[in-house]
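Visitor: Have a look at this prediction, sequence included:
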Amino acid sequence: MSAAETKAADPAVPVQRHPDVLRPQPAGRGRAPRKAGALLPYLLIGPTIVAIAAVFVWPLIKTAVMSFQDVGRRELWTGEAAPWVGFEQFTNIFGDPAFWDSVVLTVVFTTACVVVTLGFGLAISLMMQRMSAWARLLVTAALIAAWSIPLMVAASIFRWFADSDYGVANMVLSKYLGLDFQGHNWFLDAKQGFVVIGAVVVWGAIPFVAITLYAALTQVPKELEEAAAIDGVGAFGNFRYVVFPVIKPVFQMVATLSVIWDFNVLGQVWLMRGTKPEPEYEVLGLYAFNKAFESNSFSQGAAISLITVLLLSGVAVYYLRQLLKIGEVE
């Protein structure tokens, strides 16, 4: 046995210890900074929470309250208490065939816009991945420029494209494709009109989708694609089995956001029809607007808005779940 082991084993021999080992720690030492550090994040996000509550939560509460009342111009202007009518507003809405027509029209229009937006956005992002640096920079600048154009300007541009007398669409179809579209009015038929309105929606949504998906594509490991190529996997198989599983969470998140945005479309329809949309163009947002401000039924407008929130709540929950999954992966 060595001398050091003998010394440690002998109880009579005192063992030297560091002076700080047995030194008693003051009560509460180190707790105050820990508490302050735990409260700091809440203090930092406190103003944001207050702003969100003032801008979103409080108006939502007021909307819910109004939907169970009968608010008229007098109550709206004077602030007097409106009479409570219970579920009468909802009964009237659900019994209106125009409401269900608006819901079906909105669902079909939203589905078409989301599918086209995701298709073109994904195609552009894949092309950006294969471009040179300067070409990708130009495409990104063009996408951001298109995204930054105000809705009123974009609607004016597309109204000029679809103009019956001087529109570019009619000129191209008649002069270069030999079709008889001279003087054709695209908005006489609601289906053709929604094609033009949908083009405005898709054109404004593609930049966000394309840039976001391109950012996701940059996270795909090159080693996986090279291994798939060595194994003889084609381009489609490489995208299906290698690329898409990696970008799938981001793709689902973008698709969910597109559903929420396109379901609430109002400005595009309103502006493309010269602020006087015909009944066949009455999507759900426009239906609520007409009930509230054209018919002066503010409570019915609030009830329709609350129904819209409930319809989209499932989509919002799915979106939050995707965000949490992405956060867990990271």
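Guide: Right, received. Where do you want to start?

Visitor: Every contact and neighbour count from this point should use C-alpha atoms.
Guide: Fine.

Visitor: Surely L284 touches F99?
Guide: Yes. At 7.5 Å, L284 counts as touching F99 under the criterion of CA atoms under 8 Å.

Visitor: Presented hereafter is structure B, for comparison with structure A:
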Amino acid sequence: MSTLPSEARPAVSAIEGERLLAPSAPEPSERRRRSALAGGFTPYALLLPALLVLVAITGWPLVQLLIMSFQEFGRAQVFGAPPEYIGFGNYAAVLTDSEFWQVLGRSVVLAAVCVVATMVLGVLIALLMKRLHAVLRTIVSIGLLLAWAMPPLSATIVWGWIFDTQYGVLNYVLTNWLGLDFAGHSWLIDPLSFFFVASIIIIWGAVPFVAFTVYAGLTQIPDEVLEAAQLDGANGAKSFVLVVVPYIRPILVIVTILQVIWDLRVFTQIYALQSIGGLAEQTNTLGVYIYRVSLGAGEFGIGGAISVIVVLLLAVCSVFYVRRSVKEESL
């Protein structure tokens, strides 16, 4: 039974009727759609100049590359001979070439090793920076920035001096300080040690980006959450796995995908090391292989087909990156 007096019941009924007739609050997705439409065509007009520049710089050469991949395009065509359309002949030649599959497998393994090592070292350095005092953190940040700012070619030359056969610092230390037999040892003549050196150079240049990005994510974790985890008995490892990782998971996913894309198409470090003393036939990766097939052998059509295949592989990785970015923006 109602405890309201009879004279108050009509007023309450009127209020409830107004609530029922009042429009309900729009859903979050509806609010986002309305806010997106509020600007009209102004955002698209502002993006149009940048889009045109992007199409002119990237889109048109990509279309030309796609057309070339269906043509027999060699040195004769460079000097004016008309190209001949051969359909999927270049793709068939590439996909049936055992050397291409060896290069692809070599590139995937190198990228996997570099990505895992880069992510592990980058996260550890970011955690270290979070715990360091301001002065020490500044010193570490300056060192990371110097490594990040160095051009890949310059970094490769410097590391090449370190691993030099006769005058390298590493051979000197291993021989004279540790008593090991590394006098005159060539680090670049063997494919395994060649990629060991290449991995060090690639990881050394990529760790600063990961460290700075993850550190920026760590600074956004509330201290109260970490303190609560410690009060519940979680040690450092458990706090990292159960508290820190869920907070920075979007950052880790995006950075990992970017590292995969960058390491699959690495060129400068491999080509420079080959010029110093590596065997090109046994150490080619996708970027260098495309360069040598196109400009070295003059098979621009086949090089275009390989490039399109690599673009498709990178597009698969980019799809995950774009989907993750869109998902984060919609939250």
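Guide: Nice, thanks for sending it over. Treat the numbers as computed from the prediction; the structure is a model and nothing was measured.

Visitor: TM-score for this pair?
Guide: Overlay of the two chains. TM-score (TM-score structural alignment, normalised by the length of the first structure): 0.86; 295 aligned residues with a CA RMSD of 1.7 Å.

Visitor: So L284 and F99 of the first structure - more neighbours on which side?
Guide: L284 (26 against 19; other CA atoms under 10 Å).

Visitor: which one in the second structure is aligned with that one?
Guide: Applying TM-score structural alignment, one finds that L284 of the first structure aligns to L286 in the second structure.

Visitor: Touching, its match and W262? I think so.
Guide: No. When contacts are counted by CA under 8 Å, L286 of the second structure is not listed as touching W262 (11.7 Å).

Visitor: And the helices in the stretch 201-330 of the first structure, which stretches?
Guide: 222-230, 235-238, 244-263, 267-272, 284-289, 298-329 (DSSP state H, counting those that start in this stretch).

Visitor: Next, the angle helix 244-263 makes with the last one.
Guide: Per axes from the mean of the first three to the mean of the last three CA atoms, to 10 degrees, the angle that helix 298-329 of the first structure makes with helix 244-263 is 170 degrees.

Visitor: now helix 298-329 of the first structure: how far from the chain's centre is it?
Guide: 10 Å (CA atoms, centre = their mean, to the nearest Å).

Visitor: What of the fourth one?
Guide: In terms of CA atoms, centre = their mean, the centre of helix 267-272 of the first structure is set 19 Å apart from its chain centre.

Visitor: That helix vs the second structure, average distance?
Guide: Superposed on the second structure, helix 267-272 of the first structure shows a mean distance to its aligned partners of 0.8 Å (mean CA distance after the TM-score superposition for the first structure).

Visitor: which outside residues touch that helix?
Guide: L151, M152, A155, S156, R159, I197, V200, V201, K276, P277, Y281, L286 (CA atoms under 8 Å, 6 or more residues apart in numbering).

Visitor: biggest helix in the second structure, by residue count?
Guide: Secondary structure of the second structure per DSSP state H: the longest helix is helix 98-131.

Visitor: Can you work out which other helices and strands pack against it?
Guide: Packing contacts for helix 98-131 of the second structure, counted by 3 or more CA pairs under 8 Å, 6 or more residues apart in numbering; DSSP states H and E, involve helix 134-149, helix 191-218, helix 245-264, helix 286-291.

Visitor: V173 of the second structure versus the alignment partner in the second structure of G72 of the first structure, what's the distance?
Guide: Here G72 of the first structure is matched to G74 in the second structure, going by TM-score structural alignment. For G74 of the second structure, the distance to V173 of the second structure (CA to CA, to the nearest Å) stands at 49 Å.

Visitor: Then A147 of the second structure?
Guide: 23 Å.

Visitor: tell me the contacts of the nearest residue to A280 of the second structure once chain neighbours are set aside?
Guide: Leaving aside its chain neighbours, A280 of the second structure sits nearest to Q274 (5.9 Å; criterion: CA to CA, 6 or more residues apart in numbering). The contact partners of Q274 of the second structure, by CA under 8 Å, 6+ apart, come to L188, A280, T283.

Visitor: still on that earlier bit, of the helices of the stretch 201-330 of the first structure, which approaches G183 of the first structure most closely?
Guide: When the helices of the stretch 201-330 of the first structure are compared by CA to CA, helix 267-272 sits nearest G183 of the first structure, at 17.8 Å.
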